[in-house]
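Colleague: Give me a model of this one.
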Amino acid sequence: MRNTKWQVLAFSLWVGTCLTLIHHSAWAKPHSDDPIGAVIEAAQMQEGSQIKTSTTGDNFEDTLPPIYYEKELKLGRRDTLSSLLIENQVPRQLTARALHKLQRKYNVRQLRPGQEVVVSFKYEEPNQAKLDSIFFYGPDDKKVEINRTGAKDFEVHIGKRTLQTETVAITGVIDDSLYMSAKKANLPVALVPSFANLFAWELDFTRDIRPGASFKVIYERILDEKGQFLRSGNILAAELTTRGKTYDAYRTVENGWAEYFSSKGYNKKRTLLRTPLEFTRISSHYNLKRRHPVLGYTRAHKGTDFAAPTGTPIKAAGDGVIEKASWYGGYGRYIRIKHDKKFKTAYAHLSRYARGIKAGKKVKQGQTIGYVGTSGRSTGPHLHYEVLVYGKQVNAMRVKLPTGGRVKKKGLKQFNAMVAKYQKMWNEAQQTNLAEIKN
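Modeller: The predicted model follows:
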């Protein structure tokens, strides 16, 4: 990156010469901890050698450019960028100066375990490695470089990383769990929750998804500068067919906001999520004549019970304001949220509340508000969930929820073209799968 063509050529010739000298020198000593220094020292010890560690002059026969040696480091669980550099022979004072300059332009606290950092040292004399630069790609896709400009000074360059995006279409059939079936179809497991959330307003995945259901997904793969896979990107389109009905979702971006619409142009988002937990089972439905498991007599069950392990996160079914977050008789630890003039939701038998949850607090749809438990009058860990319409409890699994609008007329033609394009990609993917099965 820093060497000119002539430096690279000179370096190659010089290293070759030095290695030959080391091989023939009886007094050359190994330096396992400083391989570059060993090469320089052996060359200088060779009597009559004309090689000099100088960066000036134009005579390649008696000059040598400085050698740059890079060390690839990785941030550990208990590391900071500062401790990582110091542990790898960067002087404490230089580390402090370099990071002081960096923190003016970049927040190093966002770096996480596993972060790769490249530290470059410059050798001009044996056993005298001088810090030259620090380089890394941040988790925010920023290209960060700290270059040494003097004995104790540094300059920082922050740029945008050059990434590539490719679009992938996959199709599959659910023959066991959604996770396992997605994995078989080569859908990254990290995208499965996002896929499920696209249909969370319409489907209860514990009740509505059965073996034989089919799915299709188009998603982004993000590649680095070398074309290597870096991470999964957004889901661009998804389709799920179960019990003879097809549900779909297509991603659009307008004014910087991403939303999903059905192929008919309706916004996927609803006032409330159909279920406030991920991948659980319904242990008791809304039933006006249910025999109560604790009290032993018939008592209306005006909610839906979701069996789940203690500690499972509970999500707010929609945007709103918390009306109540306290102990509530047989309900145990209880939360009630007012979403608008029409809808409220209630959550009972919690083991604990999420941090900051209290009456008067505003919450967003999907935000964790508490955790499954068995407080109050309960026979085991589960969530008792209620939907109230104008203050009256209704069947949460059957209530009709209003949609969030339609694709705007001016963008409808472009939207329909996108839908047609993605459906064609799925057809091609299915044909490829069939051809592979036949072979």
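Colleague: C-alpha from now on. contacts and neighbour counts both.
Modeller: Noted.
Colleague: ok, and what's touching stretch 214-226?
Modeller: 162-174, 187, 229-242, 422, 426 (C-alpha atoms under 8 Å, 6 or more residues apart in numbering).
Colleague: Here is the second sequence; please produce its structure so I can put it next to the first one:
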Amino acid sequence: MKKIISALRVHGKAHAHRLPGRSVWLLALAVFLTSVTIAAIIPRDNDTPPANALIPSTPPQTVQLGETPISPATASIEGTPADTQTVRETPDREHWTEVTIRKGDTVSDVLNRNGHDSGMIYRLIQSNPEARTFRQLLPGQTLRLRSGTDGTLQELVYETGPGEAFHLVRHDGHFELTKELRTFETRVAHVTGTIESSLFEDGQDAGLSDNMIMKLVEIFGWDIDFALDLRRGDSFSVIHEEKFWRGQKVMDGDILAAEFVNQGRTFRAIAFRDANGYTSYYAPDGASVRRAFLRTPVEFSRISSRFTNSRYHPILKTRRAHKGVDYAAPTGTPVRSTASGRVLSIGWGGGYGKRIVIRHNATYSTVYAHLSRFRDGLRVGSFVDQGQTIGYVGATGLASGPHLHYEFQVNGVHRNPLTFKFAGGGKIAPQNRDEFARLAGDWSARLDVIGHGTRVAASRQAGNPL
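Modeller: Down below sits the predicted model:
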């Protein structure tokens, strides 16, 4: 602006002898209008908050849940001189601190560690039933603290999930408790990739998050043993939701449709949400992708010993039958039940070390041995869901290294879990068939398009071991 005015002044002096009185007034008017116009078009602050700033709702969808008055004694910070000059608080001078919750943490612990008095917050949490969320902090989640220019706590935010947060805000001599609900914008994205080294590495390179990769394993884990069956040149295509908040991605949503080409075989899964909002996955013909048993009890492990009638035992130094499959994995790796059932026995099993036997029905039972420890609270008679963690990989009993020994029994007879043919998991409900057929047609057409390139690459490299 100063340069424009200066230029106009120079211009005016150079040609003053040619400007009559009216022209001088017109020039002055032009300068005034130019300054007004430039002021109007100067860009305002960007609506996008800084990377580390707390992102509020716009407008905030909040529900006031309660308040508590702040006494003058508790409103001051211990150690602050009484005669310290109070500085007027402005939003740009306030300070946000983000704290990751540790195991066993309470709100008082977090506040005390960060130099804040916790007394009044503690009284509010104990006296207001709506504040019970603050009594059960979950490790790994975050608390955000906003301090004023004088260091006093102005706001405490507990984000219980990507779309939900609880606020304790200082306002007019008391703290108000509100719950904030965010409505995300949902977008649909797709990712394709080819297996070169491992699903995790190649999935990440293609743009899949770890959580999305695990979802993909859960969907296709009924047909593909990701520890045994993967080959270089296998390919995957995923159509999924992404959740956005004010233009920024905050989380992944559900997988809507997916394809996995494994050793030349193509598997597809289409998501369907029922009337209760529960999402299940089906093949395009309406058959459930779920099976009675998972293919493997340990995700992303490797097979160190297979089912055989004669194997040299590394500890006993003799040949004997090996009536199960060994999955080598680091100590502490979670072990999951391959099907729902009840714990038949749990404890020490001689050469098996720490062992769990699960009875799934009158026909099937499974054995999990050499565990380092059991899941807390698990006992004889406990019911476990399919895929639920029941213990952790170890090397107890007659084991030369950390691994899981897994047995599969049919009517008391040991069978090879890698080759046993399991029945399917049923079909989609009759009342949903027409709607699902429409969805399956739409998503299958999109998978045909986005997966074409990866399928061509897969056909060239199919069968190559990793």
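Colleague: Overlay them and tell me the TM-score.
Modeller: In this superposition the chains share a TM-score of 0.74, using TM-score structural alignment, normalised by the length of the first structure; 366 aligned residues with a C-alpha RMSD of 3.0 Å.
Colleague: returning to that earlier point: just the buried residues out of the contacts of stretch 214-226 of the first structure, in PyMOL syntax.
Modeller: Burial among the contacts of stretch 214-226 of the first structure is assessed by 16 or more other C-alpha atoms under 10 Å; the matching PyMOL selection reads:
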select buried, resi 164+168+169+170+171+172+173+174+187+232+235+236+237+238+239+240+241+242+422+426
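Colleague: Tell me which entries of the contacts of stretch 214-226 of the first structure lie within helices.
Modeller: 422, 426 (DSSP state H).
Colleague: Take the contacts of stretch 214-226 of the first structure and keep only those in strands.
Modeller: 164-173, 229-242 (DSSP state E).
Colleague: Number of residues surrounding residue 438 of the first structure?
Modeller: 6 (other C-alpha atoms under 10 Å).
Colleague: my bad, should have said residue 22 of the second structure
Modeller: 9.
Colleague: for residue 304 of the second structure, same thing?
Modeller: 13.
Colleague: what residue of the first structure matches up with it?
Modeller: When the first structure is aligned by TM-score structural alignment, residue 304 of the second structure is paired with residue 283.
Colleague: Its match touches residue 305, doesn't it?
Modeller: Yes: with contact defined as C-alpha atoms under 8 Å, residue 283 of the first structure reaches residue 305; the gap is 5.5 Å.
Colleague: Determine the residues that are contacts of both of the two.
Modeller: Joint contacts of residue 283 of the first structure and residue 305 (C-alpha under 8 Å, 6+ apart) do not exist.
Colleague: A strand includes residue 7 of the second structure, no?
Modeller: No: per DSSP: H, G, I helix; E, B strand; the rest coil, residue 7 of the second structure lies outside any strand segment and is helix.
Colleague: show me the contacts for the residue nearest to residue 350 of the first structure when sequence neighbours are not counted.
Modeller: Here the nearest residue to residue 350 of the first structure in space, its sequence neighbours aside, is residue 373; by C-alpha to C-alpha, 6 or more residues apart in numbering that works out to 4.4 Å. Counting by C-alpha under 8 Å, 6+ apart, residue 373 of the first structure touches 309-311, 349-352, 380-383.
Colleague: same check, this time on residue 382 of the second structure
Modeller: 342-343.
Colleague: now do residue 252 of the first structure
Modeller: 258-261, 415.
Colleague: Would you format the residues you listed as JSON lines with neighbour count, secondary structure and distance to residue 216 of the first structure included?
Modeller: Formatted as JSON lines, these follow (neighbours: other C-alpha atoms under 10 Å; DSSP: H, G, I helix; E, B strand; the rest coil; distance: C-alpha to C-alpha, whole Å):
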{"residue": "258", "neighbour count": "9", "secondary structure": "strand", "distance to residue 216 of the first structure": "20"}
{"residue": "259", "neighbour count": "14", "secondary structure": "strand", "distance to residue 216 of the first structure": "18"}
{"residue": "260", "neighbour count": "22", "secondary structure": "strand", "distance to residue 216 of the first structure": "15"}
{"residue": "261", "neighbour count": "22", "secondary structure": "strand", "distance to residue 216 of the first structure": "15"}
{"residue": "415", "neighbour count": "21", "secondary structure": "helix", "distance to residue 216 of the first structure": "18"}
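Colleague: which pair in the residues you listed spans the largest distance?
Modeller: Maximum pairwise distance in these, criterion C-alpha to C-alpha, is 13.5 Å, between 258 and 415.
Colleague: State the span of the second structure onto which stretch 195-205 of the first structure is aligned.
Modeller: Counting by TM-score structural alignment, stretch 195-205 of the first structure corresponds to 216-226 in the second structure.
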